[in-house]
Structures are given as structure tokens and as C-alpha cells.
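1. One predicted model, sequence on top.
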Amino acid sequence: MNTFLVLIIVIALSVGSTNASILFPKNKVYIVNSLSKYDDVLRVHCRSIKDDLGVHLVRYPLDNFHFELGDNIFGGTKFICTLSHGVGFKSSVTFTAYEEGGSFYIRFGALDVWEAREDGIYLTDDNHHATFMYAW
């Protein structure tokens, strides 16, 4: 039990140090505007229980909004994003853009790329394959 506690303290101190980004890179979430019209602005609002990242307007072509985050060792890291577009931003979808795996399962350097297209929201995996996830 004492060894486990020491390990937790060492990890916590490492994550807080200036060299932590090399050993434990932050996870990244990108929201990309791939809507086909030049005048179609994507409104992005991402938030967690602790952080509200505010409203951002992402313009076409292929502009993006992104943020970096670290997982909590005790679980609970989750970001919800609302994407809206169209006249009056009436086409809208709210989804979980990032959620950690649970207590004591920490990801480092994860990359989640969400892409807004005409028919909905796609998630791109590490092999650059986009999967349809949500309709507008």
C-alpha cells in the first residue's frame, strides 16, 4: 500500500513539473469546420464541470478550434461540446468530445479530431479514417 501511495505522489509531482509535457504529453481535441459553404460559420462551445472554454466562431475553409487537457488520476475528465451552424445557428448538436477511461486509467498524447460536415459530425481516428458519429 505504501508503495502505491509513493507511486501516486511521484506521478502527481511529475505531471505538475515543467518537463511533464515531454514525459506526459497533454491530450488534444480539435474541432474542424469542413462545411462546404464559405459563409457557413461553425459556432463551438466546449465545457466541463470545472472549465467553460467559451464560444468560438470557426470559419470555413478548414479553420479549427482546439484545446489541450490532462486526465485526472481519479477520473472524471469530460468535455461536452455544442456545435451549431446555419442561419441563426439553428442546426446544432451536443456531444461528449472527450472523456477519460476512468479512475487510474490516464491517457497521454491522445488526439481527438472532430470534423463538422454538411451531414453531421465525424470523428477521425489515428489512421485518418473519419467515422460518422452525429447528425445535425
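-> In hand now; what should we look at? Numbers count the residues shown, from 1 in each chain.
2. contacts, neighbours, all on C-alpha from now
-> OK.
3. quick one: the helices in the protein?
-> 2-16, 20-23 (DSSP state H).
4. what about the ones you listed, which gets the closest to Val55?
-> With C-alpha to C-alpha, the closest approach to Val55 among those belongs to helix 20-23: 26.9 Å.
5. Let's have the helices of the chain in CSV, adding mean neighbour count.
-> Below are the helices of the chain laid out as CSV (neighbours: other C-alpha atoms under 10 Å):
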stretch, mean neighbour count
helix 2-16, 12
helix 20-23, 12
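6. Rebuild the ones you listed as TSV, extending it with distance to Gly76.
-> Compiled in TSV, the helices of the chain are given as follows (distance: least, C-alpha to C-alpha, whole Å):
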stretch	distance to Gly76
helix 2-16	16
helix 20-23	21
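7. okay, pairing it with this:
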Amino acid sequence: MGTYNSSYVFILIVLVIVLLESKTVLGGRYHVYVINDLGKNIILYVHCKSKDDDLGKHWLKFGADFNWSFKINHFYTTLFYCDLSWGKTKGHFDIFVAGRDWGECGHENICYWRAKKDGLYRYNAKGEFDERMFKW
């Protein structure tokens, strides 16, 4: 009976590893774009980070974007957050949350975020429209 239990546990562990790996392979690389859609002459300040990476400070003119790419970790806990500001308006946003955004950014794994005067919008690939996700 001990051998049966050991074999069962081994097969279960292998299955979990295969599932985690296949999810990562299927997910591939993600590309995130933060776009200034605030209007002419309005500069958007962007500072994005993860637990492991500081992507630096960026000042975007109207229509410009800041972008980066990455792979989701094996435990699907990947998180990128950004501080955004323009004028006296500021916000701290979770720009990419693996559990929320996996599969929501379209078949190309591209997440488009647009900073507008009334909030931050993510392109909804399923409905093909910009959806307000956060208010300032």
C-alpha cells in the first residue's frame, strides 16, 4: 500500500508541474502599454514597478506610451503597479495582476492602458472597447 501512495503522490506532483508549465507556455510573453490620452500639452508621469523590477520614471507627451514585456511567474502571482500623475491628479494602480489579467489582454497578450481625464482605461479585447478600470 505504501508504494501505491508514493506513486500516486509522485504522479500528482508531476501533473501539477506540467499544468503550471503549460499555463506559462500558453500565456507566453505579455506586453503592457501605458498611453497618455489626457489631451494636448498634458504630460503624464509614469513610474512602474514589480517586486523584482523598477522600470524607471517616465514623462509622456500626449499620444506617447511607455511599454515593457515579461513572462508570468509559475505561481501566477506576477504583479506590476504604477504611480501615475498629471497636474495635481495622482493615482497608484495595479497595472498587471496575473490572476486578473491573464487571458483578458487579447490573443496577442498585449495590455493597453490609456490614461484619460476621468480615469485609467484598459482595452477590452473581448468587447473591443476601452473599459474604465480605475478612477483617479
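-> Thanks, I have it. As the structure is a prediction and not an experimental result, all values here were calculated from the model.
8. How alike are these chains, TM-score-wise?
-> Put the two chains on top of each other and the TM-score (TM-score structural alignment, normalised by the length of structure 1) is 0.73; 120 aligned residues with a C-alpha RMSD of 2.6 Å.
9. related to what we said a few turns ago, of the helices of structure 1, which is nearest His128 of structure 1?
-> For those, the distance to His128 of structure 1 is smallest for helix 20-23, at 24.1 Å, taking C-alpha to C-alpha.
10. tell me how far the closest one is from the chain's mean position?
-> Chain-centre distance of helix 20-23 of structure 1: 19 Å, with C-alpha atoms, centre = their mean, to the nearest Å.
11. For the residue in structure 1 that Gly28 of structure 2 lines up against, which non-adjacent residue is closest in space?
-> Counting by TM-score structural alignment, Gly28 of structure 2 lines up with Pro25 in structure 1. If the residues on either side of it in the chain are set aside, Pro25 of structure 1 comes closest to Gly109, at 4.8 Å by C-alpha to C-alpha, 6 or more residues apart in numbering.
12. and the one in structure 1 that sits across from Ser50 of structure 2 in the alignment, how many neighbours does it have?
-> Matched to structure 1 by TM-score structural alignment, Ser50 of structure 2 sits across from Ser48. Number of residues near Ser48 of structure 1 (other C-alpha atoms under 10 Å) recorded here: 16.
13. Not including adjacent chain positions, what is the nearest residue to Ser48 of structure 1?
-> Per C-alpha to C-alpha, 6+ apart, closest to Ser48 of structure 1 is Phe79, 4.6 Å.
14. right, and the one you found touches Asp52 too?
-> No - counting by C-alpha atoms under 8 Å, Phe79 of structure 1 sits too far from Asp52 to count as a contact (9.2 Å).
15. Compare those two (neighbour count), which wins?
-> Using other C-alpha under 10 Å, the more surrounded residue of Phe79 of structure 1 and Asp52 is Phe79, with 21 against 12.
16. For the more buried one, give its distance to Phe132 of structure 1.
-> Distance, Phe79 of structure 1 to Phe132 of structure 1, by C-alpha to C-alpha, to the nearest Å: 19 Å.
17. can you check Val113 of structure 1 too?
-> As judged by C-alpha to C-alpha, Val113 of structure 1 and Phe132 of structure 1 stand 12 Å apart.
18. And these two? Which one has more around it.
-> Val113 (21 against 15).
19. who's in contact with the residue nearest in space to the middle of structure 1?
-> Centroid-nearest residue in structure 1: Val29, 3.1 Å away (criterion: C-alpha atoms, centre = their mean). Residues near Val29 of structure 1 by C-alpha atoms under 8 Å, 6 or more residues apart in numbering: His66, Phe67, Glu68, Ala97, Tyr98, Leu111, Asp112, Val113, Trp114.
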